[in-house]
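>>> got a predicted structure plus its sequence, pasted below:
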Amino acid sequence: MTTAEELTRQRSVDEPASSGCPFSPEIRRFTNDIVSLHSRLSFGRLPQALDGPPLYLSGDTGDGLLTVTMRESQLPARYMNGILGFRLAQYLKLGLISDELVYQEALFHEPASKPHTVENLHTVTLDANSGRIVGYIGLVCSLDDKPMPLDSPRRSRFPSESAHHVDLVSRFAAPDVSSHQVYEIKRFVRDVEMERGDQRWRVPWHLILGLGSAVVVAGDEFRLFLGDSKEHGALRHFRLIGFDPVVIENTEPKLPRSELMWPSYTQEVNAKPFVALRPEDLDSYMRVIRTGIAADSGQSERELAARLSAQRRAREPGGRGSQQTAEET
C-alpha cells in the first residue's frame, strides 16, 4: 500500500526548508518541537470522547490497530486540534507543507475549518496499545451554504479543482445530485516513522475500510469523490475498491506561496486530479478488506490486493474494467 510517505522523498529536519532556503535555527527548533509534541500525544479515549456514536469503529482485528471514523462536529476541540496536529507533523516531515509559513504563523496544528452546512469526515487509525495516531484520511465537504447543481457557475470549487485549475465535477451534473453530496479525499497518510511490519501495511487498509464503511452506511449522502494523487497512490487504491476515476492529464498545479501546502505542487512528478462516482457495490470490497486485514487471515498485502482485483473482475463479466481518462487544457 502506497501512502504519502512513498509518494515523496522523505527528508530530515536538517535539510532545506520548503522554500529552497536553508533552515534558520529558529525554524528548525520550532518544527522539531512541533513534530516532537505530536509524537507524544495519545488518543486512546477518542471513541468515548465523541459526541454520539462514531460512523465507524473497528472491531478486534487482532493486529493491535483501532480505527474510528467520525463527523467533525463529533470531535471535542482538543481532539480535533490533535488530529490536525498529526497531519501537520507528518506533512512537515514529508516536506509537503511550508516550514516557513508554519513558523511565521506559529502553527502547532493545521488551521481548523469553519463550520459548514455539511461536514468534513475524519478517519484515524490508532495504535491500540499507545493510543497514538498512525494513520489518517479525511473527506472535505463543499463550502456551499446551500446545495448547488454541479454545473452551476456559483458552485464553490474544491481544493484540487483550484490547485489544478480544472472543473472536475460538472460532468456529473444531474437533477438528483448536488454539491453537498460531493467530497474531496484529503491527507491520506501513514506515520512516516512507523516501523516496517504487518501493522505498517495494514494501516492504509484500515483507513480505507473505516472511510468506505461509513460511506456505505450513509448512502446517498456521499455520491461523488474527487482528489489528486500520483498513479501509485490513492488512485491505485481506489481503483482496487471499485472506483472508475476520470483522470485529468497534463495539468499544471500550483498554489500561491501564501498557502501552507504550496510545496506539495513543486514535486518532480505531480499528482493528477481525479473524480469518481461511488461504486454501488462498495460494501462488497469492504468485506474483502475486513477479512484480509484480520491478523488470523494469514494474508499478505499482495494477496489482499489480488482478492480485491478478483472482486472487481467478478462484477465485470466482459473482462477488465474500463478506465476513463480525459484531457483538459
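Yes, it's here. Numbers count the residues shown, from 1 in each chain.

>>> can we go C-alpha only for contacts and neighbour counts from here?
Fine.

>>> and stretch 249-260, what's buried?
251, 253-255, 260 (16 or more other CA atoms under 10 Å).

>>> list the contacts of it.
With contact meaning CA atoms under 8 Å, 6 or more residues apart in numbering, stretch 249-260 is reached by 97-98, 101-102, 163-165, 261-262, 265-266, 270, 272-273, 325-329.

>>> now with 7 Å?
For stretch 249-260, the surrounding residues in contact (CA atoms under 7 Å, 6 or more residues apart in numbering) are 97-98, 101, 163-164, 262, 265, 272, 326-327.

>>> how about the helices in the stretch 201-329 of the chain?
Ranges of helices within the stretch 201-329 of the chain are 234-240, 282-292, 301-315, based on DSSP state H, counting those that start in this stretch.

>>> let's have those helices in CSV, adding mean neighbour count and distance to residue 181.
Listed next are the helices of the stretch 201-329 of the chain as CSV, based on neighbours: other CA atoms under 10 Å; distance: least, CA to CA, whole Å:
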stretch, mean neighbour count, distance to residue 181
helix 234-240, 19, 18
helix 282-292, 18, 16
helix 301-315, 16, 24
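
>>> A helix includes residue 91, no?
Yes - assessed by DSSP: H, G, I helix; E, B strand; the rest coil, residue 91 belongs to a helix.

>>> ok, now which ones touch it?
Here residue 91 is in contact with residue 97 (CA under 7 Å, 6+ apart).

>>> and for the closest residue to residue 74 other than its chain neighbours, the neighbour number?
Closest residue in space to residue 74, ignoring its immediate chain neighbours: residue 51 at 4.5 Å, by CA to CA, 6 or more residues apart in numbering. Residue 51: 14 surrounding residues under other CA atoms under 10 Å.

>>> also this one, for the comparison:
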Amino acid sequence: MAEASSRFSFARLDTNLIAPPVYMSAGIDGSLTIVARGDHIPLRYRRAMHAFRFAQYWKLGFLDRNLVGIDEYAAEVAGAPPGREYHTMVLDRASGYAAAYVYMTLPDPAASGVPFTLEKEYDVTVGETVAKGMGRDRTWEAKRLVRRIGIPWSDLARNAPWWALLGLSFLTVRLWENGELESFVADGAREGSPQMFEHLGFAVDCSEERPRSENASGPYGPMWRQERIPVAYSCMTYRDHESHLRRVETLLKGNRGMSVRKQLSAWRQDD
C-alpha cells in the first residue's frame, strides 16, 4: 500500500481539475505546485493524495502498526467534506510522482463546537487559547506536511516542502481576501513548520501547552514519542503579504543548490 501510494502518477492533475487551481507554479527544479479545493479534484486523485500522506507517515515509523488498521486508513483517506478542504501537491514533473504535500481544512464552519484535530491532541481551545479572538468559523487547520520518503536528494527534494507551504500561503491570502479566513492553526516542532511560516511572512503565535500525554499510546504514538516536542500555533496574514510571497516564489523558481531557510533568514535580518 505504502509503495503503491508513493508511485501514483499525478502528471495530469492540472488538466483534470474541474475548476482552475487557486495557485499553480513551476520551478527550475522540475517541480509543479498545484493548490485546489477538494471538490475541484477528481475523486481518484483526492483519494490518492490522502493515501500518499498516510503512506509517508507509515514509512516514517509514525504509526503504531499494532494499533493502525483499516478503520484508521479509511478515516484518513476519506478526509473532510471536499468543499471544506484544500490540497497542495508538489509534483515531480519528470515522473508525475508526488514530491511533497500539505492539507488545509475548515473543521467548524458553523462555530458549533466541532473539535479541531489540534484540540484533540493538545489542551487548547481554538479562538480562546490558540488563535485567540479569532472566529472558529473562519479559522482553518493546516496539517500533514510531508515530503516523499526516499526522494533522491536534489534541488527538488530541498525545495519541495517550501513549495508546499508557499502554495498553502497563497491559499491563505486568497481566503483572507475573500473574508473566509481570519487565521489558521497547526502544530510542529518550533524549528520546523512554525519557523518556516515565519520566514514566509506570517505572524506566528506558539502555544506553551504540551501535547496530551495519551497521544503517545494511540495509533500515532511513535510520532508523539519523537525527541522534538511539537507545539500548537496559529498564523495570521495581512495586507500586502502577497508581495513577500511573490519574492519567495521567484527565489524558489530559480533556486539551484541554495538553502532556502538561510536565504529567507537573511532577508528577515535585512528587513
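That came in fine, so what should we check first? These numbers were taken from a predicted model, which means no experiment stands behind them.

>>> chain center to stretch 191-204 of the second structure, what's the gap?
Put simply, stretch 191-204 of the second structure sits 13 Å off its chain's centre (CA atoms, centre = their mean, to the nearest Å).

>>> one more: stretch 216-223 of the first structure?
Here stretch 216-223 of the first structure is found 18 Å from its chain centre; the criterion is CA atoms, centre = their mean.

>>> now do it: everything it contacts.
Under the criterion CA under 7 Å, 6+ apart, residues 181-182, 215, 277-278, 282-283 lie in contact with stretch 216-223 of the first structure.

>>> any chance of CSV for the residues you listed, columns distance to residue 38 of the first structure?
Listed next are the contacts of stretch 216-223 of the first structure as CSV, based on distance: CA to CA, whole Å:
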residue, distance to residue 38 of the first structure
181, 33
182, 31
215, 29
277, 35
278, 34
282, 34
283, 34
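
>>> residue 90 of the second structure pairs with which position in the first structure?
In the first structure, residue 90 of the second structure lines up with residue 125, judged by TM-score structural alignment.

>>> average distance between the helix or strand containing its match and the second structure?
For residue 125 of the first structure, the host element (DSSP states H and E) is strand 121-127. Here the mean offset of strand 121-127 of the first structure against the second structure after fitting is 0.5 Å, by mean CA distance after the TM-score superposition for the first structure.

>>> quick one: residues in contact with that strand.
Contacts to strand 121-127 of the first structure, defined as CA under 7 Å, 6+ apart, come from residues 64-72, 132-140, 203, 206-207, 210-211.

>>> from residue 2 of the second structure, how far out is residue 105 of the second structure?
24 Å (CA to CA, to the nearest Å).

>>> should've said residue 62 of the second structure
13 Å.

>>> repeat that for residue 133 of the second structure.
Counting by CA to CA, the gap from residue 133 of the second structure to residue 2 of the second structure is 40 Å.

>>> which one of those two is surrounded by more residues?
Neighbours per residue, other CA under 10 Å: of residue 133 of the second structure and residue 2, the larger number sits with residue 2, 15 against 11.

>>> nearest residue to the more buried one other than its sequence neighbours?
Distances taken as CA to CA, 6+ apart place residue 55 nearest to residue 2 of the second structure, at 4.5 Å, with adjacent residues excluded.

>>> residues contacting the residue of the first structure sitting at the aligned position of that neighbour?
Residue 55 of the second structure maps onto residue 89 of the first structure when the alignment is built from TM-score structural alignment. By CA under 7 Å, 6+ apart, the contact list for residue 89 of the first structure reads 34-35, 38.

>>> ok, so of the residues you listed, who is nearest residue 81 of the first structure?
Taking CA to CA as the measure, residue 81 of the first structure lies nearest residue 38 of the contacts of residue 89 of the first structure, at 10.4 Å.

>>> what is the burial count for the closest one?
22.

>>> map it onto the second structure.
Per TM-score structural alignment, residue 38 of the first structure is aligned with residue 5.

>>> is it true that that match lies in a helix?
Yes - per three-state DSSP, residue 5 of the second structure lies within a helix segment.

>>> show me what contacts it?
Contact analysis of residue 5 of the second structure by CA under 7 Å, 6+ apart lists 48, 51-52, 55.

>>> do you know how far it is from residue 230 of the second structure?
According to CA to CA, residue 5 of the second structure stands 27 Å off from residue 230 of the second structure.

>>> next one: residue 123 of the second structure
Distance from residue 123 of the second structure to residue 230 of the second structure, by CA to CA: 13 Å.
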